[in-house]
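In: Pasting a predicted model and its sequence here:
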Amino acid sequence: MERTESNGPVTVPALPSLEPIRLVDRHGRRTAEPVVPSPDHDTLMALLRGMVIGRRFDRQASALARQGGLAVYPSSYGQEACQVAGALALAEQDWLFPTYRDSVALLTRGVDPIEVLTLLRGDWHSGYDPRPHRCAPQCTPLASNASHAVGLTYAARRKGEETAALVLMGDGATSEGDAHEAYNFAAVWNAPVVFLVQNNGWAISVPVEKQTRAPTLAHKAVGYGMPGYHVDGNDAAAVYAVVSRALAEARSGGGPVLIEARTYRLDPHTNSDAPQRYRRDAEVAYWRDRDPVSRLEALLRAEGAAGDADLARFADEAERVAADVRKRLAEADDPDPEDLFAHVYASIPPSLAHQRADLRDELREG
């Protein structure tokens, strides 16, 4: 469909489907009429491996938070399909813009697991160099990463680079003004950005139906003049297929895309949350029965692409990652309190020097 404006015809995107795009059902069976081609078995095996390792890493990080080894940890237990599929869909030259809940995506992208957790331990502003793996720092303010991605890709396109960006955000982030600004500028500038909204149903304790009257979050794309896709976020095959297509189209000049992935976080919002106060056990059980890891495992076993030896190999690798995280965090030096004053000014001003002296006095006094 097209409309005519003073500068020529403009394509009006079609409405997203109310039923999410799905390639593999909750029982691990192929859907009858797939709307996007399914990834091959090698890709599906890579997705399963990434989810097994990512889930074990997430479980280990959650345990460390309970033990005091991390200041906080926002678990992504149950959302592995979105994070692993999104990260694996990126090309080497693309950028990932994660949030505080996207540690598994960073791990999948190749960031050192200890550096992934450094921010959450409270040591530094960000525990990794963004450049080697093209991963922006994890953002805590909701949707602030979205406009950063638009700016980076706009600049890259002006330099003639075929670079796209994947922005990870939650359903709550779509209610922020920063999201509106990013969507609008991305569409106006035709920036090669894919916004992947992990709709887990809750912005902490606020359900999505109290955030919007839109039929799906993907429908919001139409108002900005960009395509929107509604996908089963617990189907790693579908997420990978849709995100891969959207990134390829963005790189080739097709502009931004908004993808809503319907998923669920099985754990609390963070280790300090009490989700039993706002959600029912039956709801959690419903989503546990749609687990992304067991769904893909069932498919690959049924089609003869994965067996016990493959799953054992993935589990062993996951355990090695978890053991390495435990060991290296236990051996890590405690941060020097005086680092609070480092790397702020080239020449420390008198007011800050006075505060540093006060801190030294307190530390000497015990």
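Out: Alright, I've got the coordinates.

In: C-alpha only now, for contacts and for neighbours.
Out: OK.

In: List the buried residues in stretch 340-359.
Out: The neighbour-count check on stretch 340-359 (16 or more other CA atoms under 10 Å) flags Arg356 as buried.

In: try it against this one:
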Amino acid sequence: MVDKIAYPVQLIQPDGQRVHNPEYSALVADVGPERLRTLYRDLVVVRRVDTEATALQRQGELGLWAPLLGQEAAQVGSAHALEPDDYVFTSYREHGVAWCRGVDPADMTRMWRGCTHSGWDPSTVNTTNPAIVVGSQGLHATGYAMGAHLDGAEIATVAYFGDGATSQGDISEALGFAVSWSAGVVFFCQNNHWAISAPVRVQSPVALAHRAAGFGMPSVQVDGNDVLAVLAVTRQAARRARDGAGPTFVEALTYRMGPHTTSDDPTRYRTPAELEEWKARDPLTRVRLLLDREGLADEPYLAAVQAAADDAADRLRTGALTAPDPDPLMMFDHVYATDHPVLAGERARYAEYLAGFGTASHEEARS
């Protein structure tokens, strides 16, 4: 696959009109009316889940949340391109990917509420929990892909990260290692134009997809607000990975319409005009317009979509509010795969410290 960075791949215009692309339209030729309606449903559900979680944080029920408003198509489109056996390594904003991979919304807020180290068992959905260390998941994905290849597994491994993470050494190391060992990794960069308050233009004078060429890696730039284009591009990259053809760098051009996290105020560093410009490219609006054009947005269907979104939001809220308080000694669980004497000593000393307050931890009281 040659680099596609002169003109980002697009299959749906912001006004809902289709764009014919001889190469990429063929990759989504199987997306008929029902699959298109499923994609729109997932876009709506993901936005609703994100809105509910943001509200929970504002109400003091979550310590933090990383909103994905505006990036739904990049996540839903790419996730729909994957097979169940493929393995996903996320950063901290891929709530949409988690939804499409089968994560229950009730499990999505546990880490952000501070109840557990993680929210779900990664082995059940082949998707990692949120990774707060920026860029580290690129190395994890590369190592996993190499191990899978040695085991004879014909899978794709996907590393999600943002434009800011491309300035981290971990991503550069992962790109170089993946090329050298032909690891089957899809490096999926959601270029949302802002690394907290730093615009992408101060991180790179050229398209981020150009960086892949320096490592000898094929790359493609795609309209990240176009769910069909993202689906097509990711399918192509994942197929290369499964076929043993090595890694691919995908740059999905999108926009973070909300704050970096709920502790951020984006009005301090970007203009209202910029936000309005990207609102006109809203990923949900363009699919809804396409459905309208093709007569697929009837009232029963739209009602079902809204019901699915409300149900997911209700599950997320209920899961957050009913999550049990963690036992203090839980912080020592699952740190190592096997018992470790240093950790055991730290655990014992902390238990003794807690006992000094006259109340043992829940766990110690049971023992």
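Out: Nice, I can see it. Note that this is a predicted model, so its numbers are computed, not measured.

In: Work out the TM-score between the chains.
Out: TM-score for the superposed chains, counting by TM-score structural alignment, normalised by the length of the first structure: 0.91, backed by 352 aligned residues with a CA RMSD of 1.8 Å.

In: all helices of the second structure, in order?
Out: 33-58, 72-79, 95-100, 110-113, 122-125, 136-150, 169-180, 208-214, 227-242, 272-279, 283-293, 299-321, 341-355, 362-366 (DSSP state H).

In: quick one, what contacts the most centrally placed residue in the second structure?
Out: Computing the C-alpha centroid of the second structure and ranking residues by CA atoms, centre = their mean puts Glu94 first, at 2.2 Å. Going by CA atoms under 8 Å, 6 or more residues apart in numbering, Glu94 of the second structure touches 68, 75, 130, 160.

In: what's the answer for Ala203 of the first structure, then?
Out: Taking CA under 8 Å, 6+ apart as the test, what Ala203 of the first structure contacts is 170-172.

In: which among these end up buried?
Out: 170-172.

In: So which of those residues are in strands?
Out: Those of those mapping onto strands are Gly170, per DSSP state E.

In: Tabulate the buried ones among the contacts of Ala203 of the first structure (CSV), appending distance to Gly127 of the first structure.
Out: Shown next, in CSV, are these (distance: CA to CA, whole Å):
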residue, distance to Gly127 of the first structure
Gly170, 22
Asp171, 26
Gly172, 25
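
In: From the buried ones among the contacts of Ala203 of the first structure, pick the one nearest Asp339 of the first structure.
Out: Gly170 (32.6 Å; CA to CA).

In: how about whatever residue of the second structure lines up with the closest one, what does it touch?
Out: Aligning on TM-score structural alignment places Gly170 of the first structure opposite Gly162 in the second structure. Gly162 of the second structure is in contact with 189-192, 195, counting by CA under 8 Å, 6+ apart.

In: tell me which of the contacts of Ala203 of the first structure are still there in the second structure?
Out: For the contacts of Ala203 of the first structure, the aligned pairs still in contact in the second structure (both residues aligned by TM-score structural alignment, their matches' CA atoms under 8 Å) are 170-172.

In: which among the residues you listed gets closest to Ala250 of the first structure?
Out: Gly170 (21.1 Å).

In: What distance do you get for that closest one to Phe341 of the first structure?
Out: 34 Å (CA to CA, to the nearest Å).

In: before we move on, what about Val284 of the first structure?
Out: For Val284 of the first structure, the distance to Phe341 of the first structure (CA to CA) stands at 45 Å.

In: what do you get for Gln355 of the first structure?
Out: Relative to Phe341 of the first structure, and taking CA to CA, Gln355 of the first structure is found at 9 Å.

In: same check, this time on Ala143 of the first structure
Out: Ala143 of the first structure is 29 Å from Phe341 of the first structure, where distance means CA to CA.

In: Identify the residue of the first structure aligned to Cys68 of the second structure.
Out: Not quite, residue 68 of the second structure is Leu, not Cys. Under the alignment (TM-score structural alignment), Leu68 of the second structure maps onto Ser76 of the first structure.

In: okay, now that match: neighbour count?
Out: By other CA atoms under 10 Å, 29 other residues sit near Ser76 of the first structure.

In: gap between it and Asp58 of the first structure?
Out: In terms of CA to CA, Ser76 of the first structure sits 7 Å off from Asp58 of the first structure.

In: quick one: common contacting residues for these two?
Out: By CA under 8 Å, 6+ apart, the residues touching both Ser76 of the first structure and Asp58 are Val104.
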